[in-house]
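Visitor: Below is the sequence, then the predicted model.
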Amino acid sequence: MVKINSKTALIFSISFLFIIPFVLFIGGTMPYLIFYILIFLFIIPFLHNYIAIKGIRGSVEIPNGALYKGDRININYELKNRSPFSIAYLEIHSDIARKLAGKDTTKVIIPLEKKRRFFFNEEVVLSRRGYYEMEEIEIKIHDVFNFFTFTKNIKTNTSLLVYPETINLSTFEITANQQLGELQVRNSFYQDKNRISSLRDYREGDMVKSIHWKLTAKRDFPIVKEYENRVDTNVFIFLDNQDLYFENDVDRRMEDKIVDSALSVVNYCLKQNIFIALETQHKKRQIELSGQNTKDLKPFLELFARFKGNGALNTKSLLISKIERLRDGRAFIIITPHLDKDMGAIGIELKMKNSNPLFIVVTDKENNNGFIEPLIENRLKQEGIPLFILDFKSNVKDVLEVSHG
């Protein structure tokens, strides 16, 4: 793309308005000489810039491998001037650092001699998780008189997948009556009473049945038995990303908070060797993922890196179809930005089916995003259904480690 600078256009127009009448009506050597000089004065810089911009090549190099939010990386740029002309004034504009780290758009101004290369790099701290396609950088060339500006977009064909930062929970309560290690569960369904995993000091809320009486008698203080998980222990997590709830999500705040809370729970359960099944959607496509130990974490990280509030399918319909196929006893965690009557009814239905529902509701009060109906919140609490409320500014670890017993 070429742009004639406004001052150039004005000078060019005025000059030709004066000289053309002389050439047409008077003639003579001097008017034609001035006319030709004017033409060449503009044509030569134009042709110089045109050939130079055609000869510019560029590339961007970004580190490969697993990258996480908070990592520090170097972005390397290379430009080659393959044309036979030197470039007096070359501008390089790149939005890559702004996308990855929220920095100002990069702008570099240099001269570049013919058949030479130019290298530069910038260091950025990855400010957020996500999948980024670095489509192009913009190159601008000016002539020495600043008559013309030629612009060229160089496609980089570079992409970057940034995993979210994992928040490690020391405990997480699903329901409030019995413990599975540090994972609170409703009953002994999740424990294999024939296999003791460890012994620890008694804590308030532990059941009397779990006390190791012989060791307690020797130590003079209560010792509690912790049992290994049964092989069929499992938790289902549903991420509600229906698009209408995210229409006004400022800077994708609620998206990120849903990812932080979901990843912390998934990571915790995988460390406990709890089988996790997770379901969400991407536009009109349903996404399902499962795992049972820390080796299975990477696919979850990739899913969370790409997670967006763009689901086109109705959340209520998806959950109802899931409930119809659900077996009794499973912990059912719903992470949503919208707790209304319909969502509350689903929680109560899950409890009636002898499942263990739990809600994590994500909001952004500062921007008036997210919704919690107070009557539904109170009803869930009355039914003994755990409810965690996570505002964008809340600390995930502080909120999710709170006991509801």
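Guide: Arrived safely, thanks for sending. Given the structure is predicted, the values throughout are model-derived calculations rather than measurements.
Visitor: contacts, neighbours, all on C-alpha from now
Guide: Noted.
Visitor: Could I get the buried residue list for the helix or strand hosting residue 11?
Guide: Residue 11 is part of helix 6-21 when elements are defined by DSSP states H and E. Buried residues in helix 6-21, counted by 16 or more other CA atoms under 10 Å: residue 12.
Visitor: So which bits of the helix or strand just after that helix are buried?
Guide: The element immediately downstream of helix 6-21 (helix or strand, assigned by DSSP H and E) is helix 29-54. Across helix 29-54, burial judged by 16+ other CA under 10 Å covers 31-32, 35, 45-46, 48-50, 52-53.
Visitor: and which of these is nearest to residue 217?
Guide: residue 53 (86.2 Å; CA to CA).
Visitor: can you list the buried residues of helix 29-54 in a markdown table and add distance to residue 211?
Guide: Converted to a markdown table, the buried residues of helix 29-54 look like this (distance: CA to CA, whole Å):
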| residue | distance to residue 211 |
| --- | --- |
| 31 | 110 |
| 32 | 109 |
| 35 | 104 |
| 45 | 89 |
| 46 | 88 |
| 48 | 87 |
| 49 | 84 |
| 50 | 84 |
| 52 | 82 |
| 53 | 79 |
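Visitor: Check it against this one:
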Amino acid sequence: MRDKSFSIKPTGIKAIIAVSFLLILFFVALFTGGSLPYMILYIYGFSMLFSFLWAIISVNILYTSIKVDKQSVVVGDSIQISMDIENPSFLPIPYVAIGADLLSDMLAQKHISRHISLGPRHEVSFEDILQCGHYGFYDMDSITLRVEDAFGIFAVNKRLASHLILRVYPKWYNLNRLSLSSYQQMGNISGKHRIMEDFADIGGIRQYRDGDSIKRVHWKLSAKRDELLVKDFVFNSNTQVCVIIDTYKPDFESNTAELSERMAECAASILYYCLNSEMHTGLIYDEREHVMLWGNNLSTFTAFMDSIIMTKMQGERPLSDVLLKDMAAMPWGTAVLVLVPLLASDTLSAMVSLKDMGYEIRCVYFGDKHDNEQANALAYLKECGVQIMDFSTNENASSALMAI
């Protein structure tokens, strides 16, 4: 591990007492004379110096390592962090503290530390279990070594850079359904999901059910069998779907961690559903840099998840700008699911404009539905033909996007 910093500090009251005692011995020897006071002064002073030098040497020869049992996990999983420290010398080290800072912009700092004594050529290992409560790209920033001299007068601190990285992905759920229409032909693969019907390809015949379109009725076969029969068409997954996440910082007034967690879960669930159905699927957000990813199958799902965990909802570009700029380059009829925690006036205007242009806009809302201003915004979108959806989950690891 590479050195990051090195410092020497007195330990406080112990250092004051030790130095004061050294000064007393010095003045006693100076004013009384004689070999005995000077011998005591030399022995005590040499012991302090040796102890101090040994602490400096010890912190530089100690071997440390840190490991985790998994490199990537899902929110709610636990990881095991293992730290090892070894004294390769033939002299003991009376006091060693080893600590690791686990840093994440989504979490408060978590500090893991241990205090031990190391005998000659001795190695100690210890472990900690860490519960992963929020998604994110975690960086085990550094390992801190602290070695004190035998008298506890000085502490020598050394920070060692660590290159340990942990990816914590948001949970994703199996969507029960995702009702979309499609006007854009992007391939033609059969699927079990009612995304778009291909009326040129009949998949079977069944009895009429309430709500079936009159276009489905097979009139010749119905007359022959004297019962109303309808045609079941092959459903294909040939739509283009785009998920847009609002990461604009002012839209997150409070509960940023909770809102971002729910939005990340929703985005991951939609992406999994669409990629599993082999739809042409995209993800767009703007935070520090503009991100646009596209994929057609589950082999790209990990890349999408690696991108989602980089979101911290600290974007500086309004959602309306992202919508109007990026949608201009997409085919007419693209299904767009916009994940928002707040409906600002410019966001409303952008969504309605895109709806009027022929894009299928779905607003997945995560904000306060009881707020009067937000309730009016939701009502306005509904009047303009923009469907408002709610993301709900249950204990069976399934979820649904339901119109509200």
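Guide: Yep, it's here. Please read all numbers here as calculations on a predicted model, not as lab measurements.
Visitor: Quick TM-score on the pair, please.
Guide: Once superposed, the chains reach a TM-score of 0.81 (TM-score structural alignment, normalised by the length of structure 2), with 387 aligned residues with a CA RMSD of 3.7 Å.
Visitor: Report the inter-axis angle for the helix holding residue 11 of structure 1 versus helix 29-54.
Guide: Interaxial angle of helix 6-21 of structure 1 relative to helix 29-54 (axes from the mean of the first three to the mean of the last three CA atoms, to 10 degrees): 150 degrees.
Visitor: What are the contacting residues of helix 6-21 of structure 1?
Guide: 31, 34-35, 38, 146-148 (CA atoms under 8 Å, 6 or more residues apart in numbering).
Visitor: again with stretch 347-362 of structure 1
Guide: 174-175, 186, 254, 257-258, 323, 327-339, 370, 372, 380, 383, 385-392.
Visitor: roughly how far apart are the most centrally placed residue in structure 1 and residue 311 of structure 1?
Guide: In structure 1, the residue lying closest to the centroid (CA atoms, centre = their mean) is residue 130, at 3.0 Å. Distance, residue 130 of structure 1 to residue 311 of structure 1, by CA to CA, to the nearest Å: 17 Å.
Visitor: what does residue 74 of structure 1 give?
Guide: Distance of residue 74 of structure 1 to residue 311 of structure 1, computed by CA to CA: 34 Å.
Visitor: Residue 38 of structure 1 now?
Guide: Distance from residue 38 of structure 1 to residue 311 of structure 1, by CA to CA: 61 Å.
Visitor: Residue 128 of structure 2 maps to what in structure 1?
Guide: Mapped onto structure 1 by TM-score structural alignment, residue 128 of structure 2 lines up with residue 122.
Visitor: Its match sits in which helix or strand?
Guide: Using DSSP H and E, residue 122 of structure 1 falls in strand 117-125.
Visitor: That strand vs structure 2, average distance?
Guide: Aligned to structure 2 and superposed, strand 117-125 of structure 1 gives a mean residue distance of 2.9 Å (mean CA distance after the TM-score superposition for structure 1).
Visitor: in whichever helix or strand comes after that strand, what counts as buried?
Guide: Using DSSP H and E, the helix or strand that directly follows strand 117-125 of structure 1 along the chain is strand 130-142. For strand 130-142 of structure 1, the neighbour count (16+ other CA under 10 Å) marks 130-132, 134, 136-137, 139-142 as buried.
Visitor: Likewise for stretch 240-249 of structure 1?
Guide: 240-243, 245-246, 249.
Visitor: Pipe these into CSV and attach distance to residue 279 of structure 1 and secondary structure per row.
Guide: Compiled in CSV, the buried residues of stretch 240-249 of structure 1 are given as follows (distance: CA to CA, whole Å; DSSP: H, G, I helix; E, B strand; the rest coil):
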residue, distance to residue 279 of structure 1, secondary structure
240, 9, coil
241, 10, coil
242, 13, strand
243, 16, helix
245, 17, helix
246, 18, helix
249, 21, coil
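Visitor: what's the offset of stretch 319-334 of structure 2 from the middle of its chain?
Guide: With CA atoms, centre = their mean, to the nearest Å as the basis, stretch 319-334 of structure 2 stands 26 Å off its chain's centre.
Visitor: again with stretch 214-221 of structure 1
Guide: 51 Å.
Visitor: neighbouring contacts of it?
Guide: Under the contact criterion CA under 8 Å, 6+ apart, stretch 214-221 of structure 1 has outside partners 201, 222-223.
Visitor: again with stretch 44-51 of structure 2
Guide: 22, 149-151.
Visitor: Can you turn the buried subset of the residues you listed into a selection I can paste into ChimeraX?
Guide: Command for ChimeraX that selects the buried part of those, burial taken from 16+ other CA under 10 Å:
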select :22,149,150
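Visitor: what packs against the longest strand belonging to structure 2?
Guide: What stands out as the longest strand in structure 2, according to DSSP state E, is strand 154-169. When contacts are defined as 3 or more CA pairs under 8 Å, 6 or more residues apart in numbering; DSSP states H and E, strand 154-169 of structure 2 sits against strand 3-10, helix 35-61, strand 72-74, strand 136-148, helix 301-308.
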